[in-house]
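Visitor: pasting the structure only:
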């Protein structure tokens, strides 16, 4: 199946996808703050640059988009029909990198929590509470 956009338009659209300060991330940060948890953002000194870290609790939180990080059995986890082989390789590498980063963090004494986009959209306070329970 051919893409409905030109190569230039698709490139422009993809370049507009943000890697930080996304809507799900902002929703989770707000919910964490509301229950009294304080955190740091995008720790560049840690593997995978976690979206949120709670240094006091040595907890790294990744906010994963269901599409990009392949949330199993999620309605947002779709694969584009156009250029399917590219997308399979892209998604495979994303999942592999996520696992590598999590393993490195655990080896360094951190706990890792993955907050999925669909869960955050459904109930940011519930995800924040799950994170608080890890303290």
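Guide: Great, that's in hand. Since the structure is predicted, the reported quantities are computational estimates derived from the model, not experimental observations.
Visitor: CA only for contacts and neighbour counts going forward, please
Guide: OK.
Visitor: who touches stretch 27-37?
Guide: Applying CA atoms under 8 Å, 6 or more residues apart in numbering, the external contacts of stretch 27-37 come out as 38, 54, 120-121, 124-125, 127-129, 132.
Visitor: try it again at 10 Å.
Guide: For stretch 27-37, contacts defined as CA atoms under 10 Å, 6 or more residues apart in numbering pick out 21, 23-26, 38-39, 41, 51-52, 54, 63, 115, 117, 120-121, 123-129, 131-132.
Visitor: which among these end up buried?
Guide: 24-25, 39, 41, 51-52, 54, 63, 115, 117, 120, 124-125, 127-128, 131 (16 or more other CA atoms under 10 Å).
Visitor: and the strands in this protein, which stretches?
Guide: 40-41, 52-54, 59-64, 111-116 (DSSP state E).
Visitor: contacts only, for the residue most central in space within the chain.
Guide: When CA atoms, centre = their mean is applied to the chain, the residue found nearest the centroid is residue 64 (1.8 Å). Applying CA under 10 Å, 6+ apart to residue 64 gives the contacts 24-25, 51, 70-71, 98, 114-118, 120.
Visitor: hold the first one in mind and look at this next one:
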């Protein structure tokens, strides 16, 4: 028989998970700001209310958690052993929504750059952030109006 306190503690833990201002997102925002880039946070008018919007470059930066967004071939994404069917459907719906939002933004000539949580680990963080900065400021990689 399941421990009733286990369910309550699991519910509490899940309620503490944030959707905005996560540590990886704050890390990326601090880095971009230190490089002199200015951005908007979670603009309502853009599909999916992306994490970071750099209007000057026509770029959206999505900082995605590997577990919640189903990062393929990543050690941080493992389907839970309980209720696998539900988690599998949830992950697939999230992936579909991410793709749909990217296509909407692309139709508006806004490029999406995805930064995965695992790429911000301490051993590869500096390189990942520098690559992100290069992608943003490289005008040949962005849409020009």
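Guide: Structure's in. What do you need? None of the values given here were measured: they were computed from a predicted structure.
Visitor: enumerate every residue touching the residue lying closest to residue 94 of the second structure once chain neighbours are set aside.
Guide: The shortest distance from residue 94 of the second structure to any non-neighbouring residue, by CA to CA, 6 or more residues apart in numbering, is to residue 69 (6.0 Å). Residue 69 of the second structure makes contact with 77, 90-98, 116, according to CA under 10 Å, 6+ apart.
Visitor: before we move on, back to that, so which of the strands of the first structure gets nearest residue 83 of the first structure?
Guide: Of all the strands of the first structure, it is strand 59-64 that lies closest to residue 83 of the first structure, at 22.9 Å by CA to CA.
Visitor: returning to that earlier point: now, among the contacts of residue 69 of the second structure, which is nearest to residue 110 of the second structure?
Guide: The nearest member of these to residue 110 of the second structure, counting by CA to CA, is residue 98 at 14.2 Å.
Visitor: please, where are all the helices along the first structure?
Guide: 7-15, 23-34, 66-69, 84-107, 117-122, 124-133 (DSSP state H).
Visitor: now render these as TSV, adding distance to residue 45 of the first structure.
Guide: What follows is these, written out as TSV (distance: least, CA to CA, whole Å):
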stretch	distance to residue 45 of the first structure
helix 7-15	25
helix 23-34	19
helix 66-69	22
helix 84-107	11
helix 117-122	24
helix 124-133	22
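Visitor: tell me which of the ones you listed lies nearest to residue 58 of the first structure.
Guide: Nearest of the helices of the first structure (CA to CA): helix 84-107, 9.6 Å.
Visitor: contacts made by the closest one with the rest, please.
Guide: With contact meaning CA under 10 Å, 6+ apart, helix 84-107 of the first structure is reached by 1, 46-50, 58-60, 62, 64, 67-71, 79-81, 108-114.
Visitor: taking strand 59-64 as reference, get the angle to that helix.
Guide: 170 degrees (axes from the mean of the first three to the mean of the last three CA atoms, to 10 degrees).
Visitor: mean per-residue distance, helix 84-107 of the first structure to the second structure?
Guide: For helix 84-107 of the first structure, the mean distance to aligned residues of the second structure following superposition is 0.5 Å (mean CA distance after the TM-score superposition for the first structure).
Visitor: filter the contacts of residue 69 of the second structure down to the buried ones.
Guide: Among these, those buried by neighbour count (16+ other CA under 10 Å) are 77, 91, 95, 98, 116.
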